[in-house]
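Visitor: Quick one, fold the following:
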Amino acid sequence: MTLLRNAYFRNFLIASTVLNIGRKLSWIALGWFVYQVTGSTVAVGMVISVATVSPLLSSILVGGMLDHFDRRTVMMWENVVRGGCLALIPLLYWLDVLSIWMIIVVVFVEGCLSSFTTIGTASILPEFLHKEDLETGNAVFTMTGQIGSLIGPALGGFSTALVGAPMTLLLNVICFLMAALLYLMIPPEAYHSSQTSSQTGARWKWRHFLRETKEGFTYILSYKILIVIALITLLFNFTYAPLEPMLPVFVDEIVKAGPGTLGTMWSFFAVGSFAGAILWVRLRRKFPYSYSLGLVILLWGLVPTSLSFHTHILIIYVLMFLGGIVYAPFNIVSPTLRQQLVPNAMRGRVFGVYGLIAGIGFPIGVYAGGLLAELVGVTQTILFSGVLTMTLGLVVAIHPILRFTDVSALDVPPSESSR
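Guide: The predicted structure is shown next:
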């Protein structure tokens, strides 16, 4: 593939894949570890909620910093420090002083730092690619990211069963250090290729941060398409989120299996996502964004709905595989649309604000899912998640606001047209 001949894009891609492997294996290990220690779906939901709320709280600050500081240096050190934070969980466990509040603190700090990579990746990727290659580049990121998702859950599940969750978390520490090294191999100027030197070298001040954070909010709120996409993602995150804390409990109590099965389920999802991304690239979408996003959300809703009626492990694996196929295009269409709508000089602060708006649905959904499971049970919570997601998909598909196929035909926000 021509894109892979681009050394900057290739190293950035490998770093993202390595981080995704680490994130997925630690996600499996941590979720299973918390449930086994506490026996509470609320505790699992609390830890996952903290892990997802913390990046949202830091996203606005991170966005402004990435627009002004050396992006390579920031992302390198962020991954080194995240690795050090995560290493505290196994160390404290082996010292026999680990408690749930310590896990929550570590997860909160690690999550705050993760915004640098999440927002940085979305902001920087277009700088490595030509505009016509952007959607393909996002598809390649999705495909290789699913390689990480394929390896990570299986590795996390089997490693947790073999050596325990604390030791498994140390593998993620190694992933953080590897990603930092790969970022170092890309020249710093590549991260800011279309920005002026005065912008990237300017002395960053808090008054500038406050002003530019306001600009990020203003840009999104004045651009109806962007705010609609953010709200759709918020609602999709909310309806999807109850599934995540329920799966460890579902596997343990309903399927009567162990962490290896949980990891394999997510690996089947990853294989499906890889296939789904390939199919989407070959399809070469010609229909409106409302149909693209709405159909993806609707079809994904069928997966948790179907899961709630089945306990046979082979059927569950097939459902997760099919779920990966239908879910993958969302992670191609949505970021590509955002990247095309926002200029590089503002991507950090705009994507930070966007992340706050769109991402808040996930921790709320996770926590709500944990509470709902305590009241009505795990299976009913998964069913509720699926039905609510299908309803959202139908609304998105029939709503006229995203019924366009060419981004270049849209008007930019009035506040930006005069810049």
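Visitor: can we go C-alpha only for contacts and neighbour counts from here?
Guide: Noted.
Visitor: where's residue 178 relative to residue 359, distance?
Guide: Relative to residue 359, residue 178 is positioned 27 Å away (CA to CA, to the nearest Å).
Visitor: What of residue 381?
Guide: Using CA to CA, one gets 21 Å for the distance from residue 381 to residue 359.
Visitor: Likewise for residue 29?
Guide: Going from residue 29 to residue 359 by CA to CA gives 23 Å.
Visitor: what's around residue 409, how many residues?
Guide: Neighbours of residue 409 under the rule other CA atoms under 10 Å: 8.
Visitor: Then residue 222?
Guide: Neighbourhood size, residue 222 [other CA under 10 Å]: 16.
Visitor: Pull up the gap between it and residue 197, please.
Guide: 28 Å.
Visitor: swap in residue 276?
Guide: To residue 197, residue 276 is 40 Å away according to CA to CA.
Visitor: Same question for residue 351.
Guide: According to CA to CA, residue 351 stands 21 Å off from residue 197.
Visitor: most centrally placed residue in this protein?
Guide: residue 118 (7.4 Å; CA atoms, centre = their mean).
Visitor: Could you say which helix or strand holds it?
Guide: In the assignment (DSSP states H and E), residue 118 maps to helix 100-124.
Visitor: Name the residues that touch stretch 393-401?
Guide: Applying CA atoms under 8 Å, 6 or more residues apart in numbering, the set of residues contacting stretch 393-401 from outside is 225, 232, 290-299, 301.
Visitor: name the element residue 18 belongs to?
Guide: Element membership for residue 18 (DSSP H and E) is helix 7-38.
Visitor: name the helices or strands packed onto that helix?
Guide: Using 3 or more CA pairs under 8 Å, 6 or more residues apart in numbering; DSSP states H and E as the contact test, the elements touching helix 7-38 are helix 41-68, helix 134-163, helix 165-184, helix 243-249, helix 259-283.
Visitor: Just the residues contacting the fourth one, thanks.
Guide: Just to be clear, that refers to helix 243-249. Residues contacting helix 243-249 (CA under 8 Å, 6+ apart): 31-32, 35, 41, 44-45, 48, 259, 262, 304, 366, 369-370, 373, 378, 381-382, 385.
Visitor: next up, for comparison:
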Amino acid sequence: MISARPQSHGYRAVLAHGPLRRLLPAFAVSDLGDGMSVVTVAWLALQIAPSGASGMFVGAAVAAYILPGAAGALAFSRWLRRLPTLRLIQANAWTRAGFLGCIPLAWVTGTLHPALYVALLAGSSLLHAWGGSAKYALVAELVPDEQRLAANALLSTSAWVSTIIGPALAGLLTVAIAPALLIGLDALSFGWLAVQVGRLAGPRQGSLPPPEKARLGNGLRVLRTRPALLGLLTVTWLFNLAYGPVEVALPLFVRQVLRAGPDVLGLYWAAFGVGAVVGALTVGVVRKLPLWPVMLTIIAGHGLAMLPFGLPVPVTFSVVSFAFAGVIYGPYSALAFTLLQSLSPAALLTTVLAIRATVLLTASPVGAAIGGPLAASLGARWTLAGTGIVMIAVAALAAIPAAGMTPALPQQGQMR
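Guide: Sure, this is the predicted structure:
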């Protein structure tokens, strides 16, 4: 049986797996680069936005940094589904490094126009769905069933730690260094990840799923025949859609309402990251509870934490509230990925994860695209508070069909 929580010895056991241990620092560095880009992508967009269209352009830039990954997952699936997990991670890393690396070059040469900026961001995300999914598929390949929750918690914690250090570091550095050059650091971090992956030996012979079994249609069939997975995917998509406007409205809130700079924007994201790390490390406490109530409580709690942005409260209060949103959200990813790994056939796991990532990649960018017009019409303050209201409504509406469905994480004997 899986331990009620991932104890410290559980983390040590995960780190005993050589390939995963060697890759975790590279994952952490690339996570840090992406954490910095939370600030730098939006702030550079504000700097080069066409006159009078800052909100719309920030939304377009944020969406371009994520959304094309959904199109890439579908367009390249015929070839990508045949690659081992390590090759998928490497392909995504080189793609991110190449396109993001062109942004500082264009900035230095004076050719970084808004359309080119959006195009380069879009290119960097083309393989994001498969590359990100391959990380968690690699966990399922290398780590025994009873250690997966701890391994997933380590990966999610790495991502959340990056939202503490990355935005805060970017906020401080942006005062002295152009954000375009900081995006170049993100490119270097992915280049290093690609090199580290290339140094490892290929995965086990059995880790490459048979092409006829790894088709997208078979992955979709897994979701259709497992209501717990399909329901979780639907609710998560709505949650991410409601969250999307935050990435657009928060920089506008900092600049237009608070009259502050990127250092304050970095402070908000760092506070959220601190909270998320705390939440992620307590994932074992909630793993034995019914899954739906836990997931819906996380969504509603996150929504409640966004409401103070609509009130004329001190900055400190809204920062603490945003940190609380991170605490609430922290366990979500590790629980969701562990459930997916447990209920998906091994030969189809990467495909199922890629389908999930593809679907979810459409949510936050669509929300970000909606966030631009909303911030222009309602203002950044009410847009942020409005996301909280929508999250609470999503949790309330999802509770109705979910009342009779309470999936829990399978015990060790039930796992595949």
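Visitor: Residue 34 of the second structure maps to what in the first structure?
Guide: By TM-score structural alignment, residue 34 of the second structure lines up with residue 23 in the first structure.
Visitor: Report how many residues lie close to that match.
Guide: Around residue 23 of the first structure there are 23 other residues, counting by other CA under 10 Å.
Visitor: ditto for residue 185 of the first structure
Guide: 13.
Visitor: Same question for the one 10 residues further on.
Guide: By other CA under 10 Å, 17 other residues sit near residue 195 of the first structure.
Visitor: got a list of what the closest residue to it other than its chain neighbours touches?
Guide: Take residue 195 of the first structure and drop its neighbours on the chain: the residue closest to it by CA to CA, 6 or more residues apart in numbering is residue 345, 6.2 Å away. Neighbouring residues of residue 345 of the first structure by CA under 8 Å, 6+ apart: 67, 194, 195.
Visitor: can you pull the contacts of the first one?
Guide: Residue 67 of the first structure makes contacts with 200, 345, 346, 347, 348, 349, as judged by CA under 8 Å, 6+ apart.
Visitor: What's the third one aligned with over in the second structure?
Guide: Using TM-score structural alignment as the criterion, the counterpart of residue 346 of the first structure in the second structure is residue 348.
Visitor: Its match against residue 208, yeah?
Guide: No: using CA atoms under 8 Å, residue 348 of the second structure is not in contact with residue 208, being 10.0 Å away.
Visitor: ok, now how distant is residue 249 of the first structure from residue 374 of the first structure?
Guide: According to CA to CA, residue 249 of the first structure stands 11 Å off from residue 374 of the first structure.
Visitor: Any idea how many residues pack against whatever residue of the first structure lines up with residue 67 of the second structure?
Guide: For residue 67 of the second structure, the aligned position in the first structure is residue 53, judged by TM-score structural alignment. Burial of residue 53 of the first structure is recorded as 21 neighbouring residues (other CA under 10 Å).
Visitor: Surely residue 53 of the first structure is in contact with residue 361?
Guide: No: Residue 53 of the first structure lies out of contact with residue 361 (CA under 8 Å); the separation is 9.4 Å.
Visitor: before we move on, the earlier item: so between residue 276 and residue 197 of the first structure, which is more surrounded?
Guide: With neighbours defined as other CA under 10 Å, residue 276 of the first structure and residue 197 compare such that residue 276 has more, 24 against 11.
Visitor: Per the alignment, that one pairs with which residue of the second structure?
Guide: Per TM-score structural alignment, residue 276 of the first structure is aligned with residue 279.
Visitor: same check, this time on residue 78 of the first structure
Guide: Residue correspondence to the second structure (TM-score structural alignment): residue 78 of the first structure is matched to residue 92.
Visitor: Next, the contact list for residue 155 of the first structure, please.
Guide: Shown in contact with residue 155 of the first structure (CA under 8 Å, 6+ apart): 25, 263.
Visitor: I'd like the distance between it and residue 161 of the first structure.
Guide: Taking CA to CA, one finds residue 155 of the first structure at 10 Å from residue 161 of the first structure.
Visitor: okay, and the common contacts of those two?
Guide: Counting by CA under 8 Å, 6+ apart, residue 155 of the first structure and residue 161 have no shared contacts at all.
Visitor: how much space between residue 118 of the second structure and residue 99 of the second structure?
Guide: 11 Å.
Visitor: rewinding a little: make TSV from the contacts of residue 345 of the first structure and add distance to residue 94 of the first structure to it.
Guide: Shown next, in TSV, are the contacts of residue 345 of the first structure (distance: CA to CA, whole Å):
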residue	distance to residue 94 of the first structure
67	41
194	48
195	48
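Visitor: Closest to residue 281 of the first structure out of these?
Guide: For the contacts of residue 345 of the first structure, the residue nearest residue 281 of the first structure by CA to CA is residue 194; the value is 26.8 Å.
Visitor: who touches that closest one in this structure?
Guide: Per CA under 8 Å, 6+ apart, neighbours of residue 194 of the first structure: 127, 344, 345.
Visitor: I figured residue 29 of the second structure hits residue 191, correct?
Guide: No: between residue 29 of the second structure and residue 191 there is no contact under CA under 8 Å: 10.3 Å.
Visitor: How about the secondary structure of the counterpart of residue 2 of the first structure in the second structure?
Guide: Alignment note (TM-score structural alignment): residue 2 of the first structure maps to residue 13 of the second structure. Applying DSSP: H, G, I helix; E, B strand; the rest coil to residue 13 of the second structure yields a three-state assignment of helix.
Visitor: ok, how many other residues are close to residue 13 of the second structure?
Guide: Applying other CA under 10 Å, we find 15 residues neighbouring residue 13 of the second structure.
Visitor: Could you do residue 99 of the first structure as well?
Guide: 12.
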